[in-house]
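A.B. asks: When you get a sec, could you give me coordinates for this:
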Amino acid sequence: MAIRKPRKSKVVKINHHSMLNIGTFMFGILFVYMIICLIMYLTSPHVTAYEVTAGPLSGNYKYTALALKSEKVVYSTGSGDIQYYARENSKVGVGNAIYSLGALSAPQSELGTQSVDASSADTDTQESTEQTAADQGTAQDNTDFSSFRNIASSFSTNYSSMDYQTVYNFKADAQTAIFETYTQNQTSSSYTGQNLITTDTDGIVVYSIDGMEDKTADDVRLSDFNKTNYKRTNLRMKDSVSANDPVYKLITSEEWSLIIPLDIKTATELADSTTVRFTFLEDKSTFNADFSILQNEDGFFGKLDISNSVIRFAGDRFIDIELQINKASGLKIPNTAIAEKTFYRIPKEYVSVNEDNEDEISLIKETYDTDGSAITKYITATVYDKTDTDYYVDTGLFEEGDYVLMKDSSKRYQISETKSLIGVYNINKGYAVFREITIIDENEEYCIVESNSSYGLAQYDHIALDASTVKEDAIVV
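C.D. replies: Next up is the predicted model:
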């Protein structure tokens, strides 16, 4: 009987490799590193960069100026119902009609006016006159109504719910424009029972008074700029007047002045100025003005003398302006970027300057171990400032009481003296480096610093916008 040989197994064993191979290990390290970086990015304060620019610093010279003009208040010489014919802030010449006065008491000779006999000027007659004026105006050319369009446009543009007085002014201006158009197309027989009052002086008509009409630049005090106590009376609010009541005023000259309060610093800066350039903030128009400085017991005041634009601000006592004065030129940086840091003083004879980098010095530092033994080592330090005799280095390199040894000498200098420097954090290289600055000038938001200093800034450098978010040598994210 034949014996069978055992058959060979054809099953192939598969080697199961461990998951902990070198590739998985490296990937795990990379993944953990990425997670750490992400956490650091999300939890670290983010630094906003600011690019340093060069140029002048414009001062923040914004003021509310007190306007002084040649103003003449005109008073009524009689009593009666009053109706104004001249538009406010319009120029009038000698003989132009300003208003009409119901003939109730004053004779014609006292009023110096044109008087026409007719029926009584009661309310119904006045309303009829206004309606007739409106009907008559309909037949005129479009040019006759340009004043209405201008008045309505101005009211719409400048209307404020916080100042309802503008509504009354609009009503009075529109009514005056109607009567102005009417009087241009009527004969004297059309005025029923009223005396038409004309002016004997050229000027700009204003229908408000505030008691400052006679104030001069020498009379100005700081209290005059307090708007809380300021009061202006609208003369067109009355339907009737009595003898000697103010009825309007005239600005009789194009020459006028703006007075502004000055602090001592600004007064000193402008002491030699005879002209200044300024901007009306209302419409951003800019002009030149003669300039002088006044002084009294309340302090310093600037006086701007102007010979134009008075008609645009005829009714305004307070006007917002800005002086356009360029100050010192240099590198312009925001005040938020400025930081202060303390440094140790090292005498120059104790250091060696790096020939390849003048911002670095080498020195021999001696400190003491816990057992009292001296430890000496060479260190390299970054220079943050220097004088003719000293260098200033980071306080993190030393402990107070450490020594710096003079090379090839037995002399030693003990670390103790410090100096505070102001500067900014330069982030050009991706980490924060303190750079000293020397401020030439500043205002509320920016300052001008010296350029091209040995350890300072240069144009187009990038610095931290907010110094409080940065630490020395920290990586910027």
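A.B. asks: C-alpha only now, for contacts and for neighbours.
C.D. replies: OK.
A.B. asks: Can you give me the neighbour number for Phe148?
C.D. replies: Applying other C-alpha atoms under 10 Å, we find 17 residues neighbouring Phe148.
A.B. asks: after the one helix or strand it maps to, next one along is what?
C.D. replies: In the assignment (DSSP states H and E), Phe148 maps to helix 146-158. Next helix or strand after helix 146-158 toward the C-terminus (DSSP H and E): helix 165-183.
A.B. asks: Point out the other helices and strands that that following helix packs with.
C.D. replies: Packing partners of helix 165-183 (3 or more C-alpha pairs under 8 Å, 6 or more residues apart in numbering; DSSP states H and E): helix 123-138, helix 146-158.
A.B. asks: so which of these gets nearest Lys62?
C.D. replies: Among these, helix 146-158 comes nearest to Lys62, with 21.8 Å by C-alpha to C-alpha.
A.B. asks: who does the closest one touch, helix- and strand-wise?
C.D. replies: Contacts defined by 3+ C-alpha pairs under 8 Å, 6+ apart place helix 146-158 against helix 165-183.
A.B. asks: one step back: turn the helices and strands packed on helix 165-183 into JSON lines, including distance to Ser362.
C.D. replies: Formatted as JSON lines, these follow (distance: least, C-alpha to C-alpha, whole Å):
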{"stretch": "helix 123-138", "distance to Ser362": "94"}
{"stretch": "helix 146-158", "distance to Ser362": "70"}
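A.B. asks: contacting residues around the residue nearest to the spatial centre of the chain?
C.D. replies: Residue closest to the average C-alpha location in the chain (C-alpha atoms, centre = their mean): Asn60, at 5.7 Å. Taking C-alpha atoms under 8 Å, 6 or more residues apart in numbering, we find Asn60 in contact with Glu322, Asn443, Glu444.
A.B. asks: Look up how far Gly59 lies from the last one.
C.D. replies: Looking back up the chat, that one is Glu444. Counting by C-alpha to C-alpha, to the nearest Å, the gap from Glu444 to Gly59 is 9 Å.
A.B. asks: ok, those two, which is more surrounded?
C.D. replies: Taking other C-alpha under 10 Å, Glu444 and Gly59 do not tie; Gly59 has more neighbours (20 against 9).
A.B. asks: Look up how far Thr176 lies from the more buried one.
C.D. replies: From Gly59 across to Thr176, the span is 44 Å (C-alpha to C-alpha).
A.B. asks: where exactly do the helices run in this protein?
C.D. replies: Secondary structure of the chain (DSSP state H): helices at 22-43, 108-111, 123-138, 146-158, 165-183, 264-269.
A.B. asks: for comparison, sequence B:
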Amino acid sequence: MAANITSSNIKVYQKKKHLNIGIAIFGVIFIYLLVTVLMYLTAKHISVYEVREGSIVKDTSYTGLAIRNETVVHSKGKGYVNYFISEGNKVGAKTQVYSLSDQKLQFETNTNNTQKLTSSEQSAISQKTQTFCENYTDGTFGDVYTLKNNISGVLEGKSNQNRQTQIAALTESDLDGLKVYTAESDGIISYSVDGFENTKADDITPDMLNKENYNKKEQKNNTKIKSGDSVYKLIKDDDWTLVIALSKQSVKDLTDASSVQVRFPKDNETMTAAFSMKKVKGTWLGYLAFDNSMVRYAQDRFVDVELIMADHTGLKIPKSAITKKNFYVISEDYLTQGGNSNSTGVLIDTGKENAQFQSVDIYYRDTSTGSVYIDPDDFEENTTLRKPDSSDTCQLNKTRKLKGVYNINRGYAVFRQVQILCESDEYYIVQSGDDYGLSNYDHIALTGKDVHEGDVIS
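C.D. replies: Next up is the predicted model:
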């Protein structure tokens, strides 16, 4: 039996390919991102620094020995001493200063309203506290004790007023053995002596500036003294001198100085002192002479000071931003205006009758020499310039270097010349307001040596 054979005529048609718009968009985005990443990885990346106004203060800290016009007053009798006047106050001749008694005096603490602090005393305490709060830093914690002493001084003054009133009452009652003594002359009163009272500034030697062996004797109320003992001292005028041992660098910095700015860390006051120095036993001593404000430091024989060697304000920029660039230096007489605008430029001598005008950027103008600095990249080597309205020419072949930074405000590097006023370990203070320099809030390359004129900054 023959097998059934079935034949068919089947044709296979190829499907049409359709463009997938989603894949196409994804491909374009992928390629764009890939190119962007590659460009970012291969591009030069420059850190940016924003220029801000600032200042640099260069100072050196010292501890000096204070020399004043001081007179020690000795007791005219013996007994228990009590004082009427607060230390650091000014007294006049015939002012009652102290009393002597055969026995200790007992004083009552007056708590009635008449002994409350006056408005001026309250104001003094408030002012001292406010000054302390405004100037306090973690590094000046020691000023807490200064504030404590200042407030104690005001309160002690009130206590002395109370004591003086009670002693006056005891005097009127003819208490046996009580005598009151007055000042022989006027001055600022102090109840401590240390042996430097008769010392002159020229007598100071380097070993005297060592505080380790310093001793000060202070008189207290109701302590027993003998006749002839030092009972107080008077500082007679406002002139005083601070003697310091200078470092080698300070000797060099102050060689020609006749005055110097001085800051007192104790109260953050700044004064100008007349300055001189001389060599004593192999050490250079500096003499800071003042004619005011002595009373603020009358209780201190050793006074901490800072000599302000430099205090400059301007634009503060990091040292890493500074770089150097070569420029052609030409007379400003070669500058002219021309072309299709009012732009400044020069005339290039082409050897023909008419010179060719080319605009230029001025990077620095030296008014003392009448010269300007122009970029060598704008000219071919050995280009010759022609002076306007003249046959004089000059060839561009010598360059000079300028210090500056690269300004990147516009997204590309432009050199800007700077004039350095002062420096610290990490920063320069440069002059502001120059026509061809920097301005506040400009953006510059943090590392100048990595940038060239015209570089696009990403």
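A.B. asks: now for the helices and strands packed on helix 165-183 of structure 1, which one comes closest to Val92 of structure 1?
C.D. replies: helix 146-158 (15.2 Å).
A.B. asks: and that closest one, which residues are buried?
C.D. replies: By 16 or more other C-alpha atoms under 10 Å, the buried positions in helix 146-158 of structure 1 come out as Ser147, Phe148, Ile151, Phe155.
A.B. asks: ok, now which ones touch the residue nearest to the last one when sequence neighbours are not counted?
C.D. replies: Using C-alpha to C-alpha, 6 or more residues apart in numbering and skipping residues adjacent in sequence, the residue nearest Phe155 of structure 1 is Phe170, 6.4 Å away. Contacts for Phe170 of structure 1 were tallied using C-alpha under 8 Å, 6+ apart; they are Ile151, Ala152, Phe155.
A.B. asks: which of the residues you listed map to contacts in structure 2?
C.D. replies: With both residues aligned by TM-score structural alignment, their matches' C-alpha atoms under 8 Å, structure 2 has none of the contacts of the contacts of Phe170 of structure 1.
A.B. asks: Distance to Phe291 of structure 1 for the residues you listed - can I get that in CSV?
C.D. replies: Below are these laid out as CSV (distance: C-alpha to C-alpha, whole Å):
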residue, distance to Phe291 of structure 1
Ile151, 35
Ala152, 37
Phe155, 34
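A.B. asks: related to what we said a few turns ago, which of the helices of structure 1 sits most buried?
C.D. replies: Among these, helix 165-183 has the highest mean neighbour count (mean count of other C-alpha atoms under 10 Å), at a mean of 19.
A.B. asks: what's the angle between it and helix 123-138?
C.D. replies: 70 degrees (axes from the mean of the first three to the mean of the last three C-alpha atoms, to 10 degrees).
A.B. asks: how far is helix 165-183 of structure 1 from where the chain is centred?
C.D. replies: Counting by C-alpha atoms, centre = their mean, to the nearest Å, helix 165-183 of structure 1 is centred 36 Å from the centre of its parent chain.
A.B. asks: And stretch 189-205 of structure 1, by the same measure?
C.D. replies: So, by C-alpha atoms, centre = their mean, the centroid of stretch 189-205 of structure 1 is 46 Å from its chain's centroid.
A.B. asks: Can you point out the buried residues in the lengthiest strand in structure 2?
C.D. replies: Of all the segments of type strand in structure 2, defined by DSSP state E, the longest one is strand 52-74. Within strand 52-74 of structure 2, the residues that qualify as buried are 53, 55-56, 59, 63-73, counting by 16+ other C-alpha under 10 Å.
A.B. asks: how close does the equivalent of the residue nearest to Phe155 of structure 1 over in structure 2 get to Thr36 of structure 2?
C.D. replies: Mapped onto structure 2 by TM-score structural alignment, Phe170 of structure 1 lines up with Ser152. Here the criterion is C-alpha to C-alpha. By it, Ser152 of structure 2 lies 71 Å from Thr36 of structure 2.
A.B. asks: repeat for Leu178 of structure 2
C.D. replies: To Thr36 of structure 2, Leu178 of structure 2 is 98 Å away according to C-alpha to C-alpha.
A.B. asks: and the residue lying closest to Leu111 of structure 1 once chain neighbours are set aside, how many neighbours?
C.D. replies: Spatial nearest neighbour of Leu111 of structure 1, excluding adjacent residues (C-alpha to C-alpha, 6+ apart): Thr77 at 5.9 Å. Neighbour count of Thr77 of structure 1, defined by other C-alpha under 10 Å: 19.
A.B. asks: again, but for Glu269 of structure 2
C.D. replies: Using other C-alpha under 10 Å: Glu269 of structure 2 sits among 11 other residues.
A.B. asks: How about the contacts made by the residue lying closest to it once chain neighbours are set aside?
C.D. replies: Ranked by C-alpha to C-alpha, 6+ apart and with sequence neighbours excluded, the top spatial neighbour of Glu269 of structure 2 is Arg263, at 5.7 Å. Contacts for Arg263 of structure 2 (C-alpha under 8 Å, 6+ apart) come out as Glu269, Thr270, Met271, Val305, Glu306, Leu307, Ile308.
A.B. asks: Try it again at 6 Å.
C.D. replies: Contact analysis of Arg263 of structure 2 by C-alpha atoms under 6 Å, 6 or more residues apart in numbering lists Glu269, Thr270, Val305, Glu306.
A.B. asks: My read is that the residue nearest to Leu111 of structure 1 contacts Ala243, right?
C.D. replies: Yes. Using C-alpha atoms under 6 Å, Thr77 of structure 1 is in contact with Ala243, at 4.9 Å.
A.B. asks: quick revisit: among the helices and strands packed on helix 165-183 of structure 1, which comes closest to Asn21 of structure 1?
C.D. replies: helix 146-158 (77.6 Å).
A.B. asks: The closest one to helix 165-183, inter-axis angle?
C.D. replies: 170 degrees.
A.B. asks: Tally up the residues packed near the counterpart of Asp238 of structure 2 in structure 1, please.
C.D. replies: Here Asp238 of structure 2 is matched to Glu254 in structure 1, going by TM-score structural alignment. Applying other C-alpha under 10 Å, we find 16 residues neighbouring Glu254 of structure 1.
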